[in-house]
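> Sequence first, then the predicted structure:
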Amino acid sequence: MILYLVRHADAEPKKPGMSDFERELTLNGRETTQKMAKALKKMGVKIDLIVSSPLVRAVQTAEIIQDVLNVGAEILKLNELIPGSDFMAFLSVISNLEAENILAVGHEPYLGEFLSWFICLSKPIEFEKNSVACVEVERFSQCGGDLKWFVNPEQILKLVE
C-alpha cells in the first residue's frame, strides 16, 4: 500500500464564537491546493481513496484533490486524523480499507509526529501547509513505513509553473 500524507491548505483565522473545526480554506488556500493537486497529477500519482480529518479545512482540501485527480470514491472522514489521535488507531482503520493508494489529509503537529513515528525518526518532520509525503506501508505498526519522497509547497508548485 502507498500512503500519501497531505497537510491541509491555508485556512481563515479563528473568529470569536467559531469552533476550530469550522475554519474554512482561504481563497489562496484553495488556489494553492488546486495547483498542488495538478502537480500530483503531473507526477502520475494515482489515488484510490481519500481519507480526511473531519475538520472543514481538511475536508475542503480533500475535495479539491478529489476533483483534480478524478477520485471516484467518496471521501472518508476519520476522527483518527484529528490532532492528538492515536497513531495505531489510524493505522488500524487504513489497514482495513480496500485500497492500494490512499491519500490522507490532516493537520500539524499530528502528521509530522505520525510520519516520524511511522518511519522511525527521532524528531517530527515539519509539514508546511500543502506539503505531501509518499510512504510505502510495509507493516501497520511503528517503524512500518518507508518514506519514498517528501515535497513542500514551493517544490511541488514548481512542477506546474
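Yes, it's here.
> make it CA atoms for all contacts and neighbour counts henceforth
OK.
> And the next helix or strand past the lengthiest helix in the chain?
The residue-count maximum for a helix in the chain (DSSP state H) belongs to helix 27-42. For helix 27-42, the following helix or strand on the C-terminal side (DSSP states H and E) is strand 49-52.
> structure B:
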Amino acid sequence: MDLIFWRHAEAEDEREGLSDLERALTARGEKQAARVAAWLDRHLPDGARIQSSPAVRCEQTVSALGRKYKLRDQLQPGATPADLLEAAQWPHAKQAVMVVGHQPALGQALAQLLRIEGGHCAIRKGAVWWLRTRERDGQEQTLLWAVVNPETV
C-alpha cells in the first residue's frame, strides 16, 4: 500500500473573527500547492483515494491537484495519528491513499510508521511524504519512497 501525507500549504495567520477551519492559503501557499500538485499529478496512481481535512487551507491545497477528493472531519486540526491511519485504512487499503492534513498529527503518524525516536517528525508546509509497504522475508516493512517540498519541485 502507498500512503501519501500532504501537509497543507502556507496559510494566513490566525486572526480575530476567523475560526481555525476558515484560514485560507496565502498567495505563496497557492503557488506551493500548485507546484506540488503538478508533481503529484505525474506520480499519483489514477485510482488513488484522496482524503482531506475540511479546513479551507487543506481543501484549497488538494483542489490544486484537480482530482476528486473526500472531506473527512476525522482529519481536521486536533486529529490524532490513529485518526489519520484509520481514515487511510492503513496498511490494508487496496489502493494508494493520500491524506491532506495538519501538523502535528501528520508528523506523529510518520514518526510512528518510520519508528523515529521522539515520536515526531517535522513536515514543511506544502510538503508530501510518500510511504510504501512491502513484504520481505515474511515481514511487512514501511519504506520512505519520496519526500517532496514545494521549493524543490
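Good, I have the coordinates. Computed from a predicted structure; not experimentally measured.
> After superposition, what is the TM-score?
With the length set by TM-score structural alignment, normalised by the length of the second structure, the two chains reach a TM-score of 0.82; 146 aligned residues with a CA RMSD of 2.5 Å.
> what are the ranges of the strands in the second structure?
With strands called from DSSP state E, the second structure shows them at 2-7, 49-52, 70-71, 97-101, 128-136, 139-148.
> Identify the residues contacting the nearest residue to residue 92 of the second structure once chain neighbours are set aside.
In space, and not counting its chain neighbours, residue 92 of the second structure is closest to residue 1: 7.0 Å by CA to CA, 6 or more residues apart in numbering. Counting by CA atoms under 8 Å, 6 or more residues apart in numbering, residue 1 of the second structure touches 90, 91, 92, 93, 94, 95, 96, 97, 132, 133, 134.
> redo that, cut-off 6 Å
96, 132, 133 (CA atoms under 6 Å, 6 or more residues apart in numbering).
> what comes up buried for the longest helix of the first structure?
Across helix 27-42 of the first structure, burial judged by 16 or more other CA atoms under 10 Å covers 29, 30, 32, 33, 34, 35, 36, 37, 38, 39, 40, 41.
> How much space separates the residue nearest to residue 92 of the second structure from residue 130 of the second structure?
11 Å (CA to CA, to the nearest Å).
> again with residue 124 of the second structure
For residue 124 of the second structure relative to residue 130 of the second structure (CA to CA), the value is 14 Å.
> now the aligned partner of residue 90 of the first structure in the second structure: how far from residue 75 of the second structure?
Per TM-score structural alignment, the equivalent position to residue 90 of the first structure in the second structure is residue 84. Using CA to CA, residue 84 of the second structure is found at 6 Å from residue 75 of the second structure.
> Same check on residue 64 of the second structure?
Distance from residue 64 of the second structure to residue 75 of the second structure, by CA to CA: 19 Å.
> more crowded one of these two?
residue 75 (26 against 18; other CA atoms under 10 Å).
> need the contact list for the more buried one.
Neighbours of residue 75 of the second structure in contact, by CA under 6 Å, 6+ apart: residue 53.
> how does it look with 7 Å?
Contact criterion CA atoms under 7 Å, 6 or more residues apart in numbering gives 52, 53, 83, 84, 101 as the residues in contact with residue 75 of the second structure.
> burial count for residue 124 of the second structure?
Applying other CA under 10 Å, I find that residue 124 of the second structure has 18 neighbouring residues.
> and what of residue 66 of the second structure?
Neighbours of residue 66 of the second structure under the rule other CA under 10 Å: 11.
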